[in-house]
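Peer 1: What would the 3D arrangement of this be:
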Amino acid sequence: MPERQRADARRNYAHILAVAEDEVATRGADASMEQIARTARVGSATVRRHFPTRRALLEAVSRKRIEALCVRAHELAGAADSRTALVNWLGEVVSYCVSARGLAVALAYDGAESAQAHGNSCSDALEEAAAPLLRAAVEDGAVAEDVTVPDLITLAVGIALATEHHPDPGAQADRLFRLAVTGLSPRT
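Peer 2: Below is the predicted model of the structure:
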């Protein structure tokens, strides 16, 4: 939202965003733009003016969570065990994606919108924040050189989307994440 908007326009945006956050928390990525407009008591054109696409809506709703994940990546940067720092951060991304309905879809690749791996503000912010974590793990020989942050975000999104209808999505997502991190080899 541009800072140069009038105060009433900023309040209107904040109100619509609050309603959208509630709707996405309830219905996930399939939240109805029309229902958001009705609940906010504005026209659907007003909602679409602020959020021209579903992706724009989900990104706005997810912004605070994304910022928290970026802060966490900065906190973990420079940890003595670079692999553990990266895996812990990625586990938090998976956990957020599972608990914050709509976040996985906000991070997911949508080929119709971009030819890039992700191409949206949420994943762009995470990619920038996680780059030092991954770089350190690669430099330490703890992660393969060809792994990219978009690969890791895609892994987190895939796990979250695959488990969203499981009776215990958090536990199942954590189990699959640990399996992906440790591999299929038996534990010794």
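
Peer 1: CA only for contacts and neighbour counts going forward, please
Peer 2: OK.

Peer 1: Find the helix or strand that Ile16 is a member of.
Peer 2: helix 7-27 (DSSP states H and E).

Peer 1: how about the next helix or strand after that helix: buried residues?
Peer 2: Downstream of helix 7-27, the first helix or strand assigned by DSSP H and E is helix 33-40. Buried positions in helix 33-40, judged by neighbour count with 16 or more other Cα atoms under 10 Å: 33, 36-37, 40.

Peer 1: for the helix of greatest length in the chain, packing partners?
Peer 2: Criterion DSSP state H: the longest helix present in the chain is helix 54-76. If you count contacts as 3 or more Cα pairs under 8 Å, 6 or more residues apart in numbering; DSSP states H and E, helix 54-76 packs onto helix 7-27, helix 82-99, helix 103-107, helix 121-139.

Peer 1: switch to 6 Å and redo it
Peer 2: Here helix 54-76 touches helix 103-107, helix 121-139, going by 3 or more Cα pairs under 6 Å, 6 or more residues apart in numbering; DSSP states H and E.

Peer 1: Next, the second sequence, to be compared with the first:
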Amino acid sequence: MRADARANHDHLLAVAGPVIAERGVDASMRDIARQAGVGLATLLRHFPTRESLLEALLRSQFDELTDRAAEVETAKTAEEALLDWLRAFVACTTDYRGVVNSMVSAIEDPESALHSSCVAMRAAGTRLLTRAQAEGVARTDLDGADLFALGASLAWLGDQPALRPRAGHLFDVVMSAVLAGPEEAARRP
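Peer 2: Take a look at the predicted model:
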């Protein structure tokens, strides 16, 4: 990509991020172009669909989550690693209002621009869950798809203004059901 095209691309992402954070994933592409000081055709040349724009915004965050899983996997206990990563997952997915629906759809649609990032992120969380299960500190009746669904549900709570104040407490409640000491984990199905 030419330097001027890269600069336009980066500028569009820099403008789109706050717009989508404020107005949600259904923010008007025309409004994003207007805020960026370009025509709609310029925005669409860089990002032909809303999903391609979301993918570009989220890819780096999802890649960071995937990398973070690898870091905490070796640096922390299994329980701490899973908690740390899931908190980061929830925080990341609440940066942009309404992104949870896009993620949930993308994980099931191999043609989606978000699919590969979501699959890699889910796989990273699955590794952390599997490690916690192997060490006897997590329920064994959950899998990576369940963890992704729980994380998406917790992120959805943070996306709802009326429920946002309860999101942290409910995260702790859910995680206390997922993680337990070895004795309690052994008693669970």
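
Peer 1: Got a TM-score for the pair?
Peer 2: Once superposed, chain against chain, the TM-score is 0.76 (TM-score structural alignment, normalised by the length of structure 1); 177 aligned residues with a Cα RMSD of 2.9 Å.

Peer 1: coming back round to it: from the helices and strands packed on helix 54-76 of structure 1, which stretch is densest packed?
Peer 2: Of all the helices and strands packed on helix 54-76 of structure 1, helix 103-107 has the most neighbours on average by mean count of other Cα atoms under 10 Å, namely a mean of 26.

Peer 1: So which elements touch that one?
Peer 2: With 3+ Cα pairs under 6 Å, 6+ apart as the test, helix 103-107 of structure 1 has helix 54-76 packed against it.

Peer 1: what about the helix it packs on, how far off from structure 2?
Peer 2: Helix 54-76 of structure 1 differs from its equivalent in structure 2 by a mean of 2.1 Å after superposition (mean Cα distance after the TM-score superposition for structure 1).

Peer 1: what residues are up against Ala21 of structure 2?
Peer 2: Applying Cα atoms under 6 Å, 6 or more residues apart in numbering to Ala21 of structure 2 gives the contacts 95-97.

Peer 1: now Glu55 of structure 2
Peer 2: Taking Cα under 6 Å, 6+ apart, we find Glu55 of structure 2 in contact with 113-114.

Peer 1: In structure 2, which residues correspond to the longest helix of structure 1?
Peer 2: Alignment of helix 54-76 of structure 1 against structure 2: residues 50-72, by TM-score structural alignment.

Peer 1: among the contacts of Ala21 of structure 2, which recur in structure 1?
Peer 2: Checking those against structure 1 (both residues aligned by TM-score structural alignment, their matches' Cα atoms under 6 Å), the contacts still present are Arg97.

Peer 1: re earlier: Provide the aligned range in structure 2 for the helix holding Ile16 of structure 1.
Peer 2: With TM-score structural alignment as the criterion, helix 7-27 of structure 1 aligns to 3-23.

Peer 1: buried sites along the matching stretch?
Peer 2: 8-9, 12-13, 15-17, 19-21.
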